[in-house]
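> Here is the input, now give the coordinates:
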Amino acid sequence: MKLTFYSPGFAVKHTAKLLFTGAMLCSSIGYAQIKDPIVDNIVKEGTQNSQLEKLGHELFDGIGPRLVGTPQMLQANNWAVAKYKSWGIDARNEKWGEWRGWERGISHIDMVSPRVKSLEGTQLAWSPGMKKAVIAELVILPDLADSIAFKQWLPAVKGKFVMISMSQPTGRPDYNWTEFGTKESFEKMKAARTAQTDAWRSRIAKTGLNNRTLPVALEKAGAAGIITNNWSAGFGVDKIFSAYTKKIPTVDIALEDYGALYRLTESGDKPKISVFTQSKENGVVPTFNTIAEIKGSEKPDEYVILSAHFDSWDGGTGATDNGTGTLTMMEALRILKKVYPNPKRTILVGHWGSEEQGLNGSRAFVEDHPEIVKNIQVVFNQDNGTGRVVNLAGQGFLNAYDYLGRWLTKVPDSIRTQIQTSFPGSPGGGGSDFASFVAAGAPAFSLSSLNWSYGTYTWHTNRDTYDKVVFDDVRSNAILTAILAYMASEDPTKTSRDKSVLPTNPKTGEQTKWPEPVKPTRRGGLD
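Down below sits the predicted model:
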């Protein structure tokens, strides 16, 4: 359940208005039963002529992950422009900044002693490339007394691969323990895991460094490479983020293999691994947002914006973060171009770059286009996995219940009845690109989806691939988005930007402030 906060003043002032609107919504629901040929055609086109599987195959299998600054990101930008143009939709790539150009190459990671085994591992994003394979022993970061002892120990890492992650007590996710384990064994495992996690956190802290600076210190001391395991609490799944080393490789090894290497090292078997990871530095490269639009016929300077970030981390192929949001918006605009080619307001799709590094593409768009931002009718953003939309919150906009409620009445029951709404809600300060628009005062909303184990299995992981996409749910989302965009375009009134009174922060005693716009990082990864 989502808690919604109201100030006492809000409750008194607006009770009558809410009651009146509730009555109006009831009558609107009855009205919604009247057939609307545009809505019917949206549903028909989205159901009978869906392009989602084809688009997903081309983007996820053909192009793959879309890390900012990589050739694959630019390839995806150009692919989307060409796809839109093939549908008769104007599209362009709009430069917003520059980034460190980097390209992932082939990785081979093998244990060569005490036995031979190919290991599952992934070099982290922006890990430096290697000219040849390196074979070396492993060493575990020891539990030392303090930073002085750590500095005294540092010479021992020269020429070795250093393991800097704890060894997990189990590779089974908690739901598996709940289903099959005894309560006693589950509680025992959790207690052991908590103790190990706390102890490892203390081990890192006693070096005087952190997870970002420790690899740099080991690199300077002559380590052959950094070995990590960033387990995501599911079978065979790890988070894959960025490397901090500049000369030696940083490699995440999957839990099953990392645990074996750790135990062999701990028991004195002196395992050796062979690592060869290729990557290419491409200098400073431009970064783009891909923009597509159908111009409005009556109010071309007012905008309905469909929003999804285009970039991804690159452990997998970025299928559900945020490939499915990308496909939802592309398919929605394709459908609209076919069945609603002359919208009253301009319908614009923004595929934003570098969301993963801080909403940079959308923040740049907001900063660069005040003339659009001031005339936004609504923004709909989708970015939390492949599931069908089940939640829509008001983001703190006082009258969002009015226009969103009216637009939702046109949505088929099979889709609408699954969506829980909460008004006025609280303004999102981050998390995804809708927040860039909310901070600028524009009514922007997150189309929040069913979980489908997103946080564990596909969010920023090595398992975020085509096979995890639930296309029936994405189809539902594309139809929903197209209908909402149609309704927002047709609405005779401009949406209200009035903000609700935000609650008092219980910790500070001060009233919560509306988020403020944040400047984008326009030149990244170059330090």
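
> use CA for all of it now, contacts and neighbours both
OK.

> in terms of contact, does Thr346 touch Pro300 like I think?
Yes: when contacts are counted by Cα atoms under 8 Å, Thr346 is listed as touching Pro300 (5.1 Å).

> Of these two, which one has the most company?
Using other Cα atoms under 10 Å as the criterion, Thr346 and Pro300 rank with Thr346 on top: 24 against 15.

> what's the following helix or strand after the helix or strand where that one lies?
Per DSSP states H and E: Thr346 is located in strand 345-352. Of the helices and strands lying after strand 345-352 in sequence (DSSP H and E), the nearest is helix 360-368.

> mind listing the strands for the stretch 401-527 of the chain?
Secondary structure of the stretch 401-527 of the chain (DSSP state E, counting those that start in this stretch): strands located at 420-422, 444-446, 448-449, 523-524.

> which stretch of helix or strand covers Ser307?
strand 299-309.

> From the contact counts, what lies against the helix or strand that that strand is followed by?
Later in the chain than strand 299-309, the nearest helix or strand by DSSP H and E is helix 324-339. With contacts defined as 3 or more Cα pairs under 8 Å, 6 or more residues apart in numbering; DSSP states H and E, helix 324-339 has these neighbours: helix 37-48, helix 52-56, strand 299-309, strand 345-352, helix 471-490.

> so what secondary structure elements neighbour the fourth one?
What it means is strand 345-352. Using 3+ Cα pairs under 8 Å, 6+ apart: strand 345-352 touches strand 272-294, strand 299-309, helix 324-339, helix 360-368, helix 471-490.

> Second chain to compare with the first, below:
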Amino acid sequence: MSDVDIDAVLGRAWHDETSWELLTRLTELEERMGGHPGERRAADLVASAFEESGVERVKLREFEMWRWNRGRAELAVTEPIERSFGTLALPYSPAGDVHTELVDVGYGTPDEIEASDVRGKIAVASTTTPPEKGRFVHRMEKFGHAAAAGAEAFVFANHVPGQLPPTGALRFNAEAAMPGVGVSKEAGAWLTEYAERGGRAKLSVSATTERDTSQNVVGTLGPETDEEIVLLGHYDAHDIAEGALDNGCGIATVVGTARILAGMEPALERRVRVAGVGCEEVGLMGSEALADELDLESVAAVVNVDGAGRFRNLQAYTHGSDRIETLVEETCDEWDQPVAFSRDPHPYSDHWPFLHRGVPALQLHSQAPSGAERGRGWGHTHADTRDKVDPRNLREHAMLAALLVRELTRSEFPRIGNETLREQLRETDAEAGMRAAEVWPEGWD
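Predicted coordinates:
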């Protein structure tokens, strides 16, 4: 292996503004919703940033998807008083008009929904899941359980104050079974009270879904080897905000990481395939298309940068891989950098199309500050803006990600067998939720 002055490469990264500049250009776009024109403009920005960072053979690769158009949404209580609330349709909500009773299902856990009479009613659920309720229950799971129990519509009430109705897909790449909308924490508190008083509400959504295309941005770094490491992050975002945290920070960190890896290229022992993927927010379609395109037997591991760069300290989701956990721990110890771990696998980000086919996966996220509420925070709301980002976090996480990828190129990992992964998901009670969200892989039965 050729000698590389890693300290010099990292030293240059300390004052590199590449990640911040890309984040700025992305957040200046009107929107980056999957399949929309703004997402294509974002792809072009990512491609230019890759090329300027030393990534080779950069290409845009199109894939088909279902493009969802938000339209309008209206929500009004009709009993015990008449009152309207601001609301947002949730991606892949169908058009529809519902006028029926409200029912509060608390945090929307399976037990709470089962204990509530939701049939024929509008179910109201919080965006959060407190620790005493067990694992975090994803929005799609809550929606799926409510639909299966016979609800007519779904209202997702933010747990973060500030008059911020949240958005987020109800299904992946397909129209959902019933209308769904998001409301602010403040509106949710009123809806809960009106539900307790036997209230009724009228919900109207005029969204549409149609066939279209999106694209991935893909290139390579390092030696031409039979095996490779895939480094990816999604560049799309919901259309209601700048998408700075989710996932402007992530794709900006990928670009910073690629720039550092280009500087230490002789130290890489496997090829690194670098990708900016589209349509994560509406169904992981970009990463699914990338996984379909590659020979996964040649992919030694995938590094999914979704959430890195948001807060000060790195958080590593190791998805059941003891070997990857050890590598991350050793690397961060060597460079005297803190890291938090989440070990349980989950299917709600771009590592999943690789993980459920046997590829070991590392997701790089950020550890929320002490005392922060559980959940997504500013993400998926109008408040996901560039002013929330500290450029130092982008630089530091890019440096750590580059060091981790370098180690991944020269390490061996056991594949993740389907039976092992299924058992891990069942141990965390994730299977029922994945089935409700319709993301349990075909053939696993």
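
> Tell me roughly how far the strand holding Thr346 of structure 1 lies from structure 2 on average.
Aligned to structure 2 and superposed, strand 345-352 of structure 1 gives a mean residue distance of 2.1 Å (mean Cα distance after the TM-score superposition for structure 1).

> quick one: stretch 391-404 of structure 2 to structure 1 mean distance?
Looks like 1.6 Å for stretch 391-404 of structure 2 (mean Cα distance after the TM-score superposition for structure 1).

> Do you have the helices of the stretch 1-150 of structure 2 handy? List them.
6-13, 18-28, 37-52, 110-115, 139-148 (DSSP state H, counting those that start in this stretch).

> how about these, which one is nearest Met264 of structure 2?
helix 6-13 (6.8 Å; Cα to Cα).

> Report the aligned residue range of structure 1 for that closest one.
Using TM-score structural alignment, helix 6-13 of structure 2 lines up with residues 39-46 of structure 1.

> Show me what Ala23 of structure 1 lines up with in structure 2.
Counting by TM-score structural alignment, Ala23 of structure 1 has no partner.

> my guess is Ala23 of structure 1 is in a helix, correct?
Yes: counting by DSSP: H, G, I helix; E, B strand; the rest coil, Ala23 of structure 1 is found in a helix.

> how close does it get to Trp79 of structure 1?
47 Å (Cα to Cα, to the nearest Å).

> More neighbours: those two, which one.
Taking neighbours as other Cα under 10 Å, Ala23 of structure 1 and Trp79 compare with Trp79 leading, 16 against 11.

> what's the spacing between the one residue sitting closest to the centre of structure 2 and Met285 of structure 2?
Using Cα atoms, centre = their mean, the residue of structure 2 that lies closest to the mean C-alpha position is Ser349, 4.6 Å off. Between Ser349 of structure 2 and Met285 of structure 2 the computed distance is 10 Å (Cα to Cα).

> picking that back up, quick check: which of the helices and strands packed on helix 324-339 of structure 1 is buried the most?
strand 345-352 (a mean of 26; mean count of other Cα atoms under 10 Å).

> so it corresponds to what in structure 2?
Going by TM-score structural alignment: strand 345-352 of structure 1 matches residues 270-277.

> if I read this right, Leu60 of structure 2 contacts Asn216, doesn't it?
Yes: the pair Leu60 of structure 2 / Asn216 is scored as a contact, 5.6 Å apart, by Cα under 8 Å.

> Switch the helices and strands packed on strand 345-352 of structure 1 over to JSON lines; also include distance to Thr504 of structure 1.
Output for those, formatted as JSON lines (distance: least, Cα to Cα, whole Å):
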{"stretch": "strand 272-294", "distance to Thr504 of structure 1": "37"}
{"stretch": "strand 299-309", "distance to Thr504 of structure 1": "31"}
{"stretch": "helix 324-339", "distance to Thr504 of structure 1": "34"}
{"stretch": "helix 360-368", "distance to Thr504 of structure 1": "27"}
{"stretch": "helix 471-490", "distance to Thr504 of structure 1": "33"}
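
> Which of the ones you listed sits closest to Lys519 of structure 1?
From these, taking Cα to Cα, the stretch that ends up closest is helix 360-368, at 6.6 Å.

> In the next helix or strand after that closest one, which residues are buried?
Later in the chain than helix 360-368 of structure 1, the nearest helix or strand by DSSP H and E is helix 370-373. For helix 370-373 of structure 1, a neighbour-count test (16 or more other Cα atoms under 10 Å) marks Ile372, Val373 as buried.

> for helix 370-373 of structure 1, packing partners?
strand 299-309.

> and the angle for the strand it packs on with strand 345-352?
Between strand 299-309 of structure 1 and strand 345-352, the angle comes out at 30 degrees (axes from the mean of the first three to the mean of the last three Cα atoms, to 10 degrees).

> which strands and helices sit next to strand 299-309 of structure 1?
Looks like strand 299-309 of structure 1 contacts helix 324-339, strand 345-352, helix 370-373, strand 376-381, helix 471-490 (3+ Cα pairs under 8 Å, 6+ apart).

> hang on, Ile294 of structure 1 packs against Lys338?
No: using Cα under 8 Å, Ile294 of structure 1 is not in contact with Lys338; the gap is 11.0 Å.

> In terms of neighbours, single out the busier of those two.
Ile294 (24 against 14).

> which residues does the more buried one contact?
Ile89, Asp90, Lys337, Pro341, Asn342, Pro343, Thr346, Ile347, Leu348 (Cα atoms under 8 Å, 6 or more residues apart in numbering).

> All set now, cheers.
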